[in-house]
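Trainee: with the sequence up front, the predicted model follows.
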Amino acid sequence: MEIRLARSDELVRIGEITETAYAAFTLGPADPYVAKLRDAASRATEAQLWVADDTGAVLGNVTWCPNGSIWREISRPDEGEFRMLAVAPEAQGRGVGEALARHCIALSRAAGHRGMVLSSLEDMTAAHRLYGRLGFSRRAERDWSPAPGVQLIAFELPYA
């Protein structure tokens, strides 16, 4: 498996993977967040869109939000942040999500950040288990709401 930047010919597939991975957590097709999940092109130009590739097949993706990116939500300038970690259903359980998250941690460290933060829906318990394995801990004081009725919980990974 190779972790690399997304190519323009993959953006539709990446949007589909992301929408599918988040389907259980949205309000359905009318949910305005679904359009953001599908909009891989914006994420590729306004942040960095990384994919896990297995011999030409995109298995998953993650949006890395470098300093200055409009996709950053809760990070401070000395913190890394990633969003929309998504793995195709047929690739789940193969370490794809962990590889993508570890890649973002490496990007954050290389940028000189003191740690990494991210937001998640409370119901995304499989993601929370992954974050725990990687050393993230809950930071309730950084929880927030991007829209009425949507509550996000925060996680932090400080670097030693």
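Mentor: All right, it came through fine.

Trainee: all contacts plus neighbour counts: C-alpha atoms, from now on.
Mentor: Noted.

Trainee: residues in contact with Val51?
Mentor: Taking Cα atoms under 8 Å, 6 or more residues apart in numbering, we find Val51 in contact with Ile3, Arg4, Leu5, Ala6, Val58, Leu59, Gly60, Asn61, Val62, Leu100.

Trainee: one more time with 6 Å
Mentor: Ile3, Arg4, Leu5, Ala6, Gly60, Asn61 (Cα atoms under 6 Å, 6 or more residues apart in numbering).

Trainee: can you say which of those residues are buried?
Mentor: For the contacts of Val51, a burial check counting by 16 or more other Cα atoms under 10 Å picks out Ile3, Leu5, Ala6, Gly60, Asn61.

Trainee: included below, for side-by-side comparison, is a second structure:
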Amino acid sequence: MDIVIRPVVAGEYGELGEITARAYLLDGLLDFGESDAYLDVLRDVAGRAAAAEVLVAVEGGALLGGVTFVPDGGPMADIARPGEAEIRMLAVARAGRGRGAGEALVRACVDRARATEGCVRVVLSTQRTMRSAHRIYERLGFTRTPARDWNPLPELDDITLLTYELTL
């Protein structure tokens, strides 16, 4: 079967929220485990869908993962500047990994960025330990931008996020 990338529908918000939260938890990406406040943000697909475009990867009716595409700044942008789109919260369920869902989601975001008038670049933040995601980004032509690395929680100095960009 083929993986289909399409916008999330309201009936999938809960499932995608859990896929996203589980991906971050099981990969050890949240410092405080189940008590991490960021889990609420990861689970809030309805909030993301109201402020940006949330895409899902589906195969044979099964939801494999999702991503948030921020075409032109707004409340969901972390690092995007004028003329940049941003990719946020890429997550693939364990059962869907290694099948191309993550790469298909990133490609869909790049395609949407290319179709966005005035967009010249796609940017994203990632954690150091997200090596599988780094390989996807690099394979698709993204390059590291160390000068833009940042810390979302300045009180914890070991949470620096790495940044990547793709010039369109």
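Mentor: Great, that's in hand. As the structure is a computational prediction, the values presented were derived from the model and not from experiment.

Trainee: can you pull the TM-score for these?
Mentor: The pair, once superposed, lands on a TM-score of 0.95 when counted by TM-score structural alignment, normalised by the length of the first structure; 159 aligned residues with a Cα RMSD of 1.0 Å.

Trainee: take the contacts of Val51 of the first structure and write them to TSV, including secondary structure and distance to Ala111 of the first structure.
Mentor: What follows is these, written out as TSV (DSSP: H, G, I helix; E, B strand; the rest coil; distance: Cα to Cα, whole Å):
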residue	secondary structure	distance to Ala111 of the first structure
Ile3	strand	18
Arg4	strand	17
Leu5	strand	17
Ala6	coil	20
Gly60	strand	23
Asn61	strand	20
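
Trainee: so which residues of the second structure form strands?
Mentor: Using DSSP state E, the strands of the second structure run over 3-7, 53-59, 62-70, 84-92, 121-126, 143-144, 162-167.

Trainee: what's the match for Val120 of the second structure in the first structure?
Mentor: When the first structure is aligned by TM-score structural alignment, Val120 of the second structure is paired with Arg114.

Trainee: what's the burial count for that match?
Mentor: 16 (other Cα atoms under 10 Å).

Trainee: which residues does it contact?
Mentor: Asp78, Glu79, Tyr159.

Trainee: which position in the second structure pairs with the first one?
Mentor: Superposed on the second structure with TM-score structural alignment, Asp78 of the first structure falls opposite Gly83.

Trainee: roughly how far apart are its match and Val70 of the second structure?
Mentor: 11 Å (Cα to Cα, to the nearest Å).

Trainee: which of those two has more neighbours?
Mentor: Counted by other Cα under 10 Å, Gly83 of the second structure and Val70 do not tie: Val70 has more neighbours, with 27 against 16.

Trainee: aligned partner of that one in the first structure?
Mentor: Match for Val70 of the second structure (TM-score structural alignment): Cys65.

Trainee: kindly report the same for Arg97 of the second structure.
Mentor: Checking TM-score structural alignment: Arg97 of the second structure goes with Gln92.

Trainee: neighbours of its match, just the number please.
Mentor: 14.

Trainee: now render the contacts of Arg114 of the first structure as a markdown table, adding distance to Ala52 of the first structure.
Mentor: Listed next are the contacts of Arg114 of the first structure as a markdown table, based on distance: Cα to Cα, whole Å:
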| residue | distance to Ala52 of the first structure |
| --- | --- |
| Asp78 | 26 |
| Glu79 | 23 |
| Tyr159 | 24 |
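
Trainee: Ser137 of the first structure: which of those is nearest?
Mentor: Tyr159 (12.2 Å; Cα to Cα).

Trainee: so the closest one touches Val117, yeah?
Mentor: No. Counting by Cα atoms under 6 Å, Tyr159 of the first structure sits too far from Val117 to count as a contact (11.1 Å).
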